[in-house]
Structures are given as structure tokens and as C-alpha cells.
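Peer 1: what's the 3D shape of this:
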Amino acid sequence: MFTGIVEALGRIDRIEAVGGDVRLTIATDGGYLDGVNLGDSIASNGVCLTAVALPPKAFVADVSVETLDATTARRWQVGTRLNLERALTPHKPLGGHMMSGHVDGVGHLVDKHVDARSWRLGFEAPPAIARYIARKGSVAIDGVSLTVNAVDKCRFEVNIVPHTWENTTLGGLSPGDAVNLEVDLIARYLERLLEARSESAS
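Peer 2: This is a model prediction of the structure:
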């Protein structure tokens, strides 16, 4: 599990094709990866990846065909910057919202404009997941926990404060860019509970 609070920025140093899928080497500066062990989970732009090797100041992760097809990972190139977050521990503050690191779909940035000292970003989500996005609810965009400010059918807006703008990859997005979306887990569970109640009543 993750919280959507980005802890560090990484970059892809190597992409290796292996047996039909890919193996990535993701590097980051400083000692962010100190204490990471083989098998640990690290969310990378919202995608939960497992460390299978730990070269100096980097980790290596395998990315399956399913993940390549369901996320923006297939678009990543050497040099692509990624938002990184290590898995939640019992002692880690829950500053964002509960996230699984399992991307629900790929959205696109539609527009962006300055809003006082912040930025207002508008995104379009696939119809299949847009129904889970509600005003004042939570959504993860490239692994960043954000509050939804407005919703209009498949489009929604979020506000990016200066700290988030400067310390995540969101500040580098341009209209048309693809992003990983993970909707609020509570919305998904609520829908399933209502479905089960409806089935039992029929």
C-alpha cells in the first residue's frame, strides 16, 4: 500500500527487453534507496514495482506485459523522470490517501493554467473509471495523491500547490501527455458492496 505522497524523483537509466516484457533500472540521487531490500515495493509514477536487484543508487524492476498495456510504462524512455514512493509501513504517516499501486487506467492532460500561486490542471479519464472520480474525492495521478476540485463527465480538475509542482513530475506535463490514474479504493469497494446487496435482493 502507498499514500500518494512522493518521496523522491527517479529517472530511468536502462530499459532491457527480456522475454517479451522489460526490465527497468531506475536511479535516484542521495540515499533514498538506503534500507531497501530485494522484494520491496516501490511505486513509480503510481505503478507498484518490485525491486529485483539493487545496484548503487538504483533499483531494477521487471515490468510485465499486463503493466505495459495498462499504464504509461510502455511510453517510458531512458531519462524519463518518475515519482517514487516506498511502500507504507506502520510507522509512516498517512498524509495522502490509501493507494494500491495498481493503476486503473491512463488519462490525458487536457489543459493547465495558473491559479494564483498554484496551477489548475484538467484531465480526461477513460469512461470506465471516470464514474469513480467525484468532486472533493481523492485520485492519484502518476502516483501523486490529489483532491478533485471539479468534475464534468469524463473530465476533472485538480489544483497543484507550489511544493507539489516543484517536487513531482506534474510540473513537466504538457497538454496531451498521458498519466497513470488510480481511483479511490473506497469508491470501488462501495460499488461492489452495492452490487452484492442488489444481487441478494433480486
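
Peer 1: can we go C-alpha only for contacts and neighbour counts from here?
Peer 2: OK.

Peer 1: in this protein, which spans are strands?
Peer 2: 8-18, 21-28, 41-44, 47-50, 58-63, 81-86, 105-115, 118-124, 138-141, 144-152, 155-160, 178-183 (DSSP state E).

Peer 1: One more, so I can put them side by side:
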Amino acid sequence: MFTGIIEDMGVISNLREENTNLHITVKSNITSELKIDQSVAHNGVCLTVIDINNDEYTVTAIKETLDKTNLSSLKLNDKVNLERAMKLGDRLDGHIVQGHVDQTGICTHVKAENGSWFFSFEYDASLNNLTIEKGSITINGTSLTVVNSGHNTFSVAIIPYTYEHTNFNTFKEGTVVNLEFDVLGKYVAKLATLKDA
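Peer 2: From the prediction side, this is the model:
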């Protein structure tokens, strides 16, 4: 379980394919605090630490994960948003994030405002995920509030701190991002489809 509050931006230092798996090595400031078998969210994807070496650690993404997320497009020196699992009893500063990406989306517009940024996204609505105005959304693991919610589109407003301390500063039109929709909204959407059946 995560909160969507990014702790660090890691840098991809090695990528190694093994059968249909991808071993991802990340250089990070939080490596010294990690242990083997610990869960860490990478761009919102919960992965297990399998090796630690000085300031680098390795996780493995299986085919199912690679097919549903943007991790398959990682390149050396790419920046990834990192968050360790939530501690029971801590403040929940973001929202409840499972680390299970629902689907990818595409950045369709970036607009710099005077001191903030608006990012717009589009996603495949046929998967029955939805956003609501002022609801929660997780983009590359970052907990955000939805503005301009549409049928298969939405926007988010980014403050300077978030822009500087997440990989939002690398987004441009066409960037593929990981989306985890609000867990409560997913239950409501499921109930609605069951009612219609």
C-alpha cells in the first residue's frame, strides 16, 4: 500500500532481459534504507527488491507488468518516481494507492502557467476506468487531484515542488504514463456494470 507521495527520483542504471522478464537496476538516494524482499513503487508500479549493491538496487518486472505499464519503454538514465510502502500509523498525505497500475495513458498537452503547470491526458475508456472532478488519480505513482474530467480525458495541475521532484518535468506531448485510478471509483464502476448486466 502506498500514498502517492514520491520520496525520490531514481535513475535507471541497468536493464537486463531474462526470458520475458526485465531486471531493472535503479540508482537512488533511498537504496541504503531498503532491504531484500521490500516493496517499492516505480512510476506507480509495485515491485520487489531482489538485490542491493551500494547505492543501486534491482527489481524484476514480469511480462504481465510490462504489458500493462510503461516500464517496458524504460531506457538507461531515465528517471523514475520512487515510493516505499506506507507504514501503518503514518499520515496519509496522498490517497490510498495500491501500486497496481490499471492502464497507461498519453500526455496530450502541457501548459506552463505563472508558477504551475497543467498536464492533460487521454486514456482508453473501454477498460471502464473513470475519473471525477476533484477526485484522485495516480500518474507514474504520484497522487494528484483531477481537474477537467471528461469521458476518457482529464487534467492535473502541478505545483513547482512536484514538478521539480518527480519525473513530470520530463513529460511532453506523447509521453506514455502509468495510471492507477482511485480504488473507490473502481468499485463504483464495477457495481454499475453489474447492475446493467
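
Peer 1: quick one: TM-score?
Peer 2: Taking TM-score structural alignment, normalised by the length of the second structure as the basis, the two superposed chains have a TM-score of 0.94; 197 aligned residues with a Cα RMSD of 1.6 Å.

Peer 1: Take the strands of the first structure and lay them out in a markdown table including mean neighbour count.
Peer 2: Output for those, formatted as a markdown table (neighbours: other Cα atoms under 10 Å):
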| stretch | mean neighbour count |
| --- | --- |
| strand 8-18 | 17 |
| strand 21-28 | 20 |
| strand 41-44 | 24 |
| strand 47-50 | 24 |
| strand 58-63 | 21 |
| strand 81-86 | 25 |
| strand 105-115 | 17 |
| strand 118-124 | 20 |
| strand 138-141 | 25 |
| strand 144-152 | 19 |
| strand 155-160 | 21 |
| strand 178-183 | 25 |
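
Peer 1: Matching Ile133 of the first structure against the second structure, which residue comes up?
Peer 2: Matched to the second structure by TM-score structural alignment, Ile133 of the first structure sits across from Thr131.

Peer 1: Show the contacting residues for the residue lying closest to that match once chain neighbours are set aside.
Peer 2: Among residues not flanking Thr131 of the second structure along the chain, Ser149 sits closest, at 6.0 Å (Cα to Cα, 6 or more residues apart in numbering). Ser149 of the second structure is in contact with Thr131, Ile132, Glu133, Ser155, counting by Cα atoms under 8 Å, 6 or more residues apart in numbering.

Peer 1: and which of those is nearest Lys68 of the second structure?
Peer 2: Nearest to Lys68 of the second structure, judged by Cα to Cα, of the contacts of Ser149 of the second structure is Thr131 at 18.8 Å.

Peer 1: Hmm, that closest one is touching Thr145, no?
Peer 2: No. Applying Cα atoms under 8 Å as the test, Thr131 of the second structure and Thr145 come out as separate, 9.8 Å apart.

Peer 1: which residues are common contacts for those two?
Peer 2: Common neighbours of Thr131 of the second structure and Thr145 (Cα under 8 Å, 6+ apart) are Ile137.

Peer 1: which residue lines up with Lys153 of the first structure in the second structure?
Peer 2: Lys153 of the first structure maps onto His151 in the second structure, by TM-score structural alignment.

Peer 1: Can you say which of the contacts of Ser149 of the second structure are buried?
Peer 2: Among the contacts of Ser149 of the second structure, those classed as buried by 16 or more other Cα atoms under 10 Å are Thr131, Ile132, Ser155.

Peer 1: could the residues you listed go into JSON lines alongside distance to Thr108 of the second structure?
Peer 2: Formatted as JSON lines, those follow (distance: Cα to Cα, whole Å):
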{"residue": "Thr131", "distance to Thr108 of the second structure": "16"}
{"residue": "Ile132", "distance to Thr108 of the second structure": "18"}
{"residue": "Ser155", "distance to Thr108 of the second structure": "10"}
